[in-house]
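Q: Give me a model of this one.
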Amino acid sequence: MEKQLYYVNLNPISMDTISNVRVNDGQLIEYEIEATEEEKKDFEKLLHEVNRHDVELGNLFSFRHFDETASDTDKNEYQAGLNDVYDRLYELGTAETKAKVKEIHLQNEDDHMPGL
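A: Predicted structure coming up:
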C-alpha cells in the first residue's frame, strides 16, 4: 500500500484527527507523517484512546475522598499512552518531524535504553 503525507497535531481538543491537509494556524503545531491508510487508522485509534483517557469523566468528579494512588496511576497510564504516541509519531514521521521530536525530547529516553 502506498504511503501518503498526513498532518498530526497533539492539541488535546483535536488530537485524535489526522488530516491530509495542513492547517495554517500559528497556534497549532503540526507534525508531518508518511503512512499507509492502515497505519493512519491505527495511529488515529491510539490518539483517540490516549485522548479519551485524559478526559475520563469518572476521574474528574467523584464523591469519594481524594485517592492519591489512583490519581498517580491515572497520570502514569496517560503518560505511558503519550509515550506510545510520541514513539509512533517518530516512527511514521518525515525527516523534519523526526528532527523536531529529537530536538524537543518528546520520546522517553528510558524506553529506548537496552536492559531497562
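
Q: okay, CA-based contacts and neighbour counts for the rest of this
A: Will do.

Q: Could you point out the longest helix of this protein?
A: helix 68-92 (DSSP state H).

Q: Beyond it, next helix or strand please.
A: Using DSSP states H and E, the helix or strand that follows helix 68-92 towards the C-terminus is helix 95-103.

Q: distance between that following helix and the chain's centre?
A: Its chain's C-alpha centre and that of helix 95-103 lie 15 Å apart, by C-alpha atoms, centre = their mean, to the nearest Å.

Q: to compare against the first, here's another:
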Amino acid sequence: MEKRIYYVNLNPISMDDISPVKIPDSSLIQYEIEATSEELEKMDFLLNETQDHDLESQNLFTFRHFDESIAETDRYEYQAGMDKVIQMIYDLGTAETKQKIEEIHMINDEEKRNMKPPR
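A: The predicted structure is shown next:
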C-alpha cells in the first residue's frame, strides 16, 4: 500500500486535525508523517480517543469533576493516549520528525510515577 505525507496537528484545541498539506500557521504544532490509509485511520482514531479523554464532557455538567479519583483516571487515560499518539507519530515520522521528537525527549519510556492506573 502506498504511503503519503501527512501533517499531524497536536494543538490541544484541535488535536484531531490531520492534513495532507502543511498549514502555514506558526502557532500550530505539526509533525510530518508518512502513512498508508490504514495507518492514517488508526492515527485519526488515536487522536480522537485521546482528545475525548482530555476533557470528559460528561463530567462538566455534574459534580463528578470534583471527584479526584475520576479526575485522576481521566488524566491517566489522557496521558496513556498521548504516549500512544507520540509513539505512532515517531514510528510513522519522517527523519526530521523523528529527530525533533528525540531532541525534545517526547517519548518517555519511564513509568509515570505520579500517574496511577485507573481502578
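
Q: coming back round to it: ok and the longest helix of structure 1 relative to helix 95-103, angle-wise?
A: For helix 68-92 of structure 1 against helix 95-103, the angle between stretch directions is 140 degrees (axes from the mean of the first three to the mean of the last three C-alpha atoms, to 10 degrees).

Q: Give me the contacts around helix 68-92 of structure 1.
A: 31, 33-35, 43, 46-47, 50, 53-54, 97-98, 101, 106-108 (C-alpha atoms under 8 Å, 6 or more residues apart in numbering).

Q: Tell me which residue lies nearest the centroid of structure 1.
A: residue 85 (3.3 Å; C-alpha atoms, centre = their mean).

Q: how much space between that one and residue 109 of structure 1?
A: 14 Å (C-alpha to C-alpha, to the nearest Å).

Q: what's the first-to-last distance across stretch 25-45 of structure 1?
A: 24 Å.

Q: coming back round to it: check which residues of the longest helix of structure 1 are buried.
A: In terms of neighbour count (16 or more other C-alpha atoms under 10 Å), helix 68-92 of structure 1 has its buried residues at 74, 78, 81-90, 92.

Q: Next: stretch 48-68 of structure 2.
A: Per 16+ other C-alpha under 10 Å, stretch 48-68 of structure 2 contains these buried residues: 48-51, 53-54, 65.

Q: Residue 21 of structure 2: which of these is nearest?
A: Lowest distance from residue 21 of structure 2 to these (C-alpha to C-alpha) belongs to residue 48, with 19.8 Å.

Q: Please tell me how far the closest one sits from residue 25 of structure 2.
A: 22 Å.

Q: Check residue 110 of structure 2 too.
A: Going from residue 110 of structure 2 to residue 25 of structure 2 by C-alpha to C-alpha gives 33 Å.

Q: The nearest residue to residue 37 of structure 1 once chain neighbours are set aside - how many residues pack around it?
A: Spatial nearest neighbour of residue 37 of structure 1, excluding adjacent residues (C-alpha to C-alpha, 6 or more residues apart in numbering): residue 3 at 7.5 Å. By other C-alpha atoms under 10 Å, the residues close to residue 3 of structure 1 number 14.
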